[in-house]
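In: Coordinates for the following, if possible.
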Amino acid sequence: MTFTLHGQAVSRGVAIGRAVLAAASRVDVAHYFIAPQQVADELGRLRRARDTVVEEIERLRQGLAHDGVEAHAELAALLEVHLMLLQDEHLQDGVKQWVLERHYNAEWALTAQLEVVARQFDEMEDPYLRERRADLEQVVERLLRALRGESSPLAAAAPAAGAGGEPLVLVAHDLSPADMLHFKHGVFAGFVTDVGGRTSHTAIVARSLEIPAVVGVRNASQLIQQDDLVIVDGDAGVVIVDPSPMMLAEYGYKQRQGEVEREKLTRIKNTPAVTLDGQRIELLANIELPEDTLPALAVGAVGVGLFRTEFLFMGRGGKLPDEEEQYDAYRRAVEGMHGLPVTIRTVDVGADKPLEAHRRDDHLNPALGLRAIRWSLAEPAMFLTQLRAILRAAAHGKVNVLIPMVAHLSEVRQVHALLAKAREQLDRRGAVYGPVRVGAMIEVPAAALAVRLFLRHFDFISIGTNDLIQYALAIDRVDESVAHLYDPLHPAVLRLVADTIAAAQEAGKPVSVCGEMAGDVTLTRLLLGLGLRSFSMHPTQILPVKQQVLRSDTRKLRAWAQQVVASDEPALLLAD
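Out: Predicted coordinates:
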C-alpha cells in the first residue's frame, strides 16, 4: 500500500531504492553501584574505552585523507568535532565525579553526565549549535559500545548492503558521521532519518556528498519495512513508500533530469557570476571550520562571507580558547582561501550556551538575553582575546570582522574602542597584525529600522535573515508547534530586507545576505531585483544560485521585485 511521509528537505535530488533499516542504535545501559575498591578499575575501563574510540575515529580520518576527495572535507570536520568532544573536560570530569563520589558503574556515569551536558545544548538558541547535542550523544554511544566490546551496527550492515546491484536507501533513527563513512563509496542512493534538521550532522554530510536526504521524518524507521521500495524526494522533503508504477515513472524522469542538471552545474564552476545585463554578483561561502575552505573553493566561492567561530568555544566545560588557539584556527581559514577575503564573525553565543562550568538557570528567555555581542561586551577580556587573534590572522590575507546582533549605538562605540585597545596591546608586544574591515550583522529588527545610523559607523553590513525573520515574527524556528509560521516571504520581513539593501546602496557600503534566504534558489531573482549583489551561503548551494544569476536580467527584475515587496501576498507573485 502506497503511503507518504513528510520531513525536512536537507539535500536536493531524488533517490529511488530498496529500504535498508539500520538497527536501533541505542545501547542498553546497566545501572549498578560499585564497591569503593573498584573505583580505580572502573576509571581504567573508561580510559581504555575512550582510547579505543579515539583510535577508531583517527583511522576513519586517515582513510578520508587517503581518498583525497574534496567533498569529504565536511566529514573530516565532523569527525574532528567528535574527537574534541571525547577530550572535553566537562564530559570527562563529570563522568569521573559520578564514579568517585556516587560509585556509579562506568556506563551509568556516562549516561548521567550525558543528561547534564545535553540539557545545556537544549537551551541553545542557534539551531546549528543545538544540533551538536546529537554529536555528543553519538560520542557517548560509541564509548558505551567500546565498554561492551561492540562495534556500530551499521559497520556490519555495510558489506551486505553493497552486495547487490539495486540502489538502496538507508532508513535510520539517526546517523553519526562515523557511521556514514561506511557508505562513502556510494552504496546508498539516499538517506531517511527520524530526527534531525537542516543543520544536523546528517544533513551536513548528505549535502557535502550530494546525496538526496530527508530528515526529521518522525517514525520513518518504524513505518518503513526492510526492502520496501522507497522514493526520497530531497527537494520537497517527501518520502514515498511502495509507490505506484505511475509515481515511479514520474520520479524516474525527475531523477534523470536532476542528474542532467547537476552535470550542467559542474560546468559553470569557473564561470564568473555575471547577470545577463552585466552585473557582477559575489557568491561567498558560509563555513563552520577552517577545513570547510576546501569545499568552498571546490564550487568556485570567491570568498567566505561568514566564518562561524563558535566551534572554538563550545563544549569546553568553562575553559575558553586562548589567543594562540584562536589565531591558529583563523589563520588556517585565511590561508585556506588563498588570498580571497574571509569574514570572521565574533563569537555568537552567550549565557544560554554551555560555555561556563556551571549552568545558568536565571535566563528565562535566552534568545533575548545576554548573547552574541552583548555577551562579548560583558566579557571584555574574552572579547579582546578574540579580537587580537583575528587581527593577527589578518596579516595572512584579507579579513573582515562581523559583529553579530548589533542593536545599540553604545555597542558600536564599545566595539570600536575595544578594537583600538586590541591593536594597542599587539603594538606593545611587537606582534604583527593586519588591517580589517568591520561590519555589522543586521538580524535584529531595531537594527534594520535604524540601519542608516549603523552604516555611518561600519564598513559593510550583512543581513542575517534567519534571526531577522525569527525576531520580526516572534517565531522560534526550531519549535515544531510554530515553525510553520516562520515565513521569509512575510511582507514585513521583505520590507526590512528591501529597506536595508536600499539604505546600504544609498550609503555606498557593501551589503550581503548570509542567512538561508541567500541559498534559496526560489528567492535569488527577488534578491537580485532588490539590488543585492553579494550572497553568502552553504557551499553546496553556490552553483544552483549561480545558475539563477547567469539567467537573470536585473533591469527586468527591479519593478517586479518592488511589486512583490508591496504585495499583500508576496508568495503568489513569486510563484508566477
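
In: When you work out contacts or count neighbours from here on, use the C-alpha atoms and nothing else.
Out: Will do.

In: which stretches of the stretch 151-300 of the chain form helices?
Out: All helices of the stretch 151-300 of the chain, identified by DSSP state H, counting those that start in this stretch, fall at 153-161, 177-180, 201-209, 220-223, 245-267, 293-298.

In: Kindly report the same for the stretch 351-500 of the chain.
Out: Per DSSP H, counting those that start in this stretch, the stretch 351-500 of the chain carries helices over the ranges 373-378, 380-393, 409-429, 445-449, 451-455, 465-473, 491-507.

In: Can you check what angle separates the third one from helix 380-393?
Out: Relative orientation of helix 409-429 with respect to helix 380-393: 60 degrees, computed using axes from the mean of the first three to the mean of the last three Cα atoms, to 10 degrees.

In: if I look at the residue sitting furthest away from the middle of the chain, how far off is His103?
Out: Centroid-distance maximum for the chain: Gln37 at 45.3 Å, with Cα atoms, centre = their mean. The span separating Gln37 from His103 equals 10 Å under the rule Cα to Cα, to the nearest Å.

In: Before we compare anything, build this one as well:
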Amino acid sequence: MLETEIVVKVSEGLHARPATQFAKLAKEFSCSLQIFRGTTSADAKSAVKLMLLGIKQDDQILLRADGSDESVALNRLLAFLSEPSAGVQPAKPAQAQEASAPLDGSPTGSAEPVAPGAVQPVRGVPASEGLACGEAFVYLPEALRATRQFIEPHEVATELDRFGVAFAGSIAALDQQFKTMGCHEDIVEALADVAQSDEFSGAVKQRIASGWDAAAATLQVGEELAASFLAMDDEYLRSRADDIHGITRQVALRLLGMEDVSLACLSRPCVVLAADLSALDFARAQVANIVGLVCTKGSATSHLAIMARSHGIPAVLGLPVDEAVLRGATRVALDGAQGQVWLDPSPDVEAGFATRIAQEKSRHAALSVYRDVEPVTRDGRHVEIAANLGSLGEIDAAREAGAMGVGLFRTELLFMDRRTMPDEDEQAAIYTQLAQAFHPRPVVIRTLDVGGDKPVPGIVFPEEDNPFLGWRGVRMCLDRPDVFMPQLRAVLRAATLGNVQVMIPMIDDVDEVRRVKTLIATCAEALTREGIAWGQPKLGIMVETPAAALTADLLAQEVDFFSIGTNDLTQYVMAVDRMNPDLASLYRTDHPAVLRAIGMVCEAARNAGIPVAVCGEAAARPEMIPLLIGLGVSELSMSPSSVLRAKKIVCEL
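Out: From the prediction side, this is the model:
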C-alpha cells in the first residue's frame, strides 16, 4: 500500500468535469484508490463520491493506492491533481461561447385547455411595455408522482428492464440535447457519469430489487442524492443538485409514460404563462415565438423583465392569480405598460387588441426614421442614447435600433449559469468584439456585479438575510482580487481600441474607488512587463447607493463619469424591496426623494465637469426622460427596443 499527501491545484477543485476525468483515469488501474479530505474519504473511481467530498483548489488531501499497479497509479493521479487545467477542455471562441445549462428537465407544461379563466383584466406589475394577444402556452412545473410504491416479487425483473430502457433513452436524449445547445462533450460525459454511478442508477436498481416500483425508486433515490449535494457549502457543487433533479425527472417521465413540454418546443406564436422563468429557461426558448409573457412571480427590475424588454416582448409579472387559473387559460391578452392581463378575453377585447396592435406596429415603423438621428433638444442640448446589453447576441438589435454605443454591458451574465468562470482571454475576446461592433462609439463595461442572490461558480457567498445590502459588487471584487484582476486585465486589453470605458458598481466610499485605481495600475504594470498591449479606459462608477449620492461631490473628483443606476437607487432611497410585487406602488423613481438624489448627483458632476448617464430602467420611461434631462443627465442607456422612441422624445423636448 502506498499513500501520499498533495495540495490540489486543479482549477476550482474536483467539480463535475475534473471529478469525472479523475475517476475515469482511476478506473484504468486495478488497485484500489481512496482519497481522504480531513476525516472523510471516497472511492477515487466514483465521480459522484469525489464531488461530494467537495475538494477545492489548494485543499490538502491524502491519496492512497493498494494493489499491484499502485505505484504507477499514484504517480498518474498525482500528476493530474497537480495540473490547474486538468479535466477542463479549452473554452470555445468567444463568439461561439454559450452558457451551459443545468439539466433541469424542462418543467412539464400544458397547452391544453382545462377550464375557462377570468374574462376581466387582472393587474400585475408592468415589466415590459407593449401589447400582445394570442394563444396561451402554459409552462408550469408538475410534480411527478409514482402510481405505486411497491411491487410483487415476480415483477422485479420486469421493473429492472423498464428502468434500463428508460435510463438508456434518457442518456441518449441528454447527449442529443447538449449537442443541440452547442455545449462541450465533457459536460455530457460528466452528467452521464453521475447518472450511471452506483449512487444513482446502482441505488435505483438496488431499491427495485428490494421491492420498489421503478418510478418510485427513481424519484426517491434522485431526491436523496440531490439533498446530499444541497447540503454542501460550495455554491457550485450545491447547484449540481439541479443536474440530479434533471436526470431523475427525465428517467421518471419515461417510466410514467409522460413528456415534458419545453419553451424550446414553441412552434407558433404564443403568450407564455408561467409561475417564474429563469434566465436559462428564457435562453433555451424559441424567443421569436414568444409574443407575450405573464408570470405570477417577479418584478419590473428582475433579470427576466430586463431580458423581455431587451427582446421587445410585452410582459406582466407578479400577477396575483393561482396557478390553477393559469392552467385553465387558452388565450391571453396583455398590456405590458399598464400591467393588465385578460385570461380568455372576450371577442370584443380581442378585436380591440387587434386594432391597438396594428396601430402600435405603425407607430414603431414610423420611429425608424430616428435610427441614425443624433438627438438634440429644441434648446440645443445633445443627449446620447445608448443600449444596455448582457451578451454579444444583443449587438445586432442595438445597432439596428441606432444605439449610440453601449451605456452598460452587464458582465455578470458571462459568469452566471455556467460551470466555470470565464478566464482573462475569454473575457478580453468578448469585450474586444463588443468594442469593435460599436467603434468609435463608447462601450461601458460594468465590472462583475454579483451577490448572494446571483451565485457564480468559484465564489462561495455567505448566507445573507438581504443579499442586496450584502457582499456584492465592488465589495466582493475587492475581497477577491483573483476574480477581479483578470477582469480588469481583460478590460485593459480591449481598451486598445480607444472606445472602452470601465464602470464600478455598488460604490459607497472614495476609498473603494482609490483601491480600484490601484488594482488597475497594478494590472497595467503587469501587462507591460508581459509585453501585452493595453489601453487606459475612462473610469466611472455606478451611483446607486444613498451614500454615493450624498458624497457625489467627493466621488466626482476621482472618476471620469457617473452612471446612475435608478433601479437600486430607488430601492435604497425608498427602502422598498424592488423584487416584491406587493410593494410596486411604493417603488417610484419619480418620487421627490429619488429625484432630489439624482439632482444632487447631476449638480456634483456639473461642478466637476464630468458627464452623467442613467442606465436604470427609468431611462426608457417616456414620462421620466424629460425629468432626467432637466436635472442634468446627458446620456440615457436602455434596452435596445426602447432606443428609437427615446430619440424621438428627446428631439421633441
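
In: Quick check: neighbours shared by Gln37 and His103 of structure 1?
Out: Residues touching both Gln37 of structure 1 and His103 (Cα atoms under 8 Å, 6 or more residues apart in numbering): there are none.

In: So what's the residue count around the alignment partner in structure 2 of Arg371 of structure 1?
Out: Under the alignment defined by TM-score structural alignment, Arg371 of structure 1 corresponds to Arg472 in structure 2. Arg472 of structure 2 has 21 neighbouring residues, counting by other Cα atoms under 10 Å.

In: surely Arg472 of structure 2 meets Asp453?
Out: No. Counting by Cα atoms under 8 Å, Arg472 of structure 2 stays clear of Asp453, with 9.1 Å between them.

In: Quick one: the strands in the stretch 1-150 of structure 1, in order.
Out: 3-6, 8-11, 14-21 (DSSP state E, counting those that start in this stretch).

In: Switch these over to TSV; also include distance to Trp560 of structure 1 and mean neighbour count.
Out: Output for the strands of the stretch 1-150 of structure 1, formatted as TSV (distance: least, Cα to Cα, whole Å; neighbours: other Cα atoms under 10 Å):
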stretch	distance to Trp560 of structure 1	mean neighbour count
strand 3-6	33	14
strand 8-11	28	25
strand 14-21	32	24
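
In: Please produce TSV containing those strands, extended by distance to Gly339 of structure 1.
Out: Below are the strands of the stretch 1-150 of structure 1 laid out as TSV (distance: least, Cα to Cα, whole Å):
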stretch	distance to Gly339 of structure 1
strand 3-6	43
strand 8-11	30
strand 14-21	37
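
In: So for Asp41 of structure 1, which of these sits nearest?
Out: Among the strands of the stretch 1-150 of structure 1, strand 14-21 comes nearest to Asp41 of structure 1, with 37.4 Å by Cα to Cα.

In: Give the other helices and strands that the closest one contacts.
Out: With contacts defined as 3 or more Cα pairs under 8 Å, 6 or more residues apart in numbering; DSSP states H and E, strand 14-21 of structure 1 has these neighbours: strand 168-172, strand 188-193, strand 229-233, helix 245-267.

In: Reformat the helices of the stretch 351-500 of structure 1 as CSV; add mean neighbour count.
Out: Below are these laid out as CSV (neighbours: other Cα atoms under 10 Å):
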stretch, mean neighbour count
helix 373-378, 19
helix 380-393, 22
helix 409-429, 14
helix 445-449, 20
helix 451-455, 19
helix 465-473, 21
helix 491-507, 19
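
In: That's all I had, so thanks and see you.
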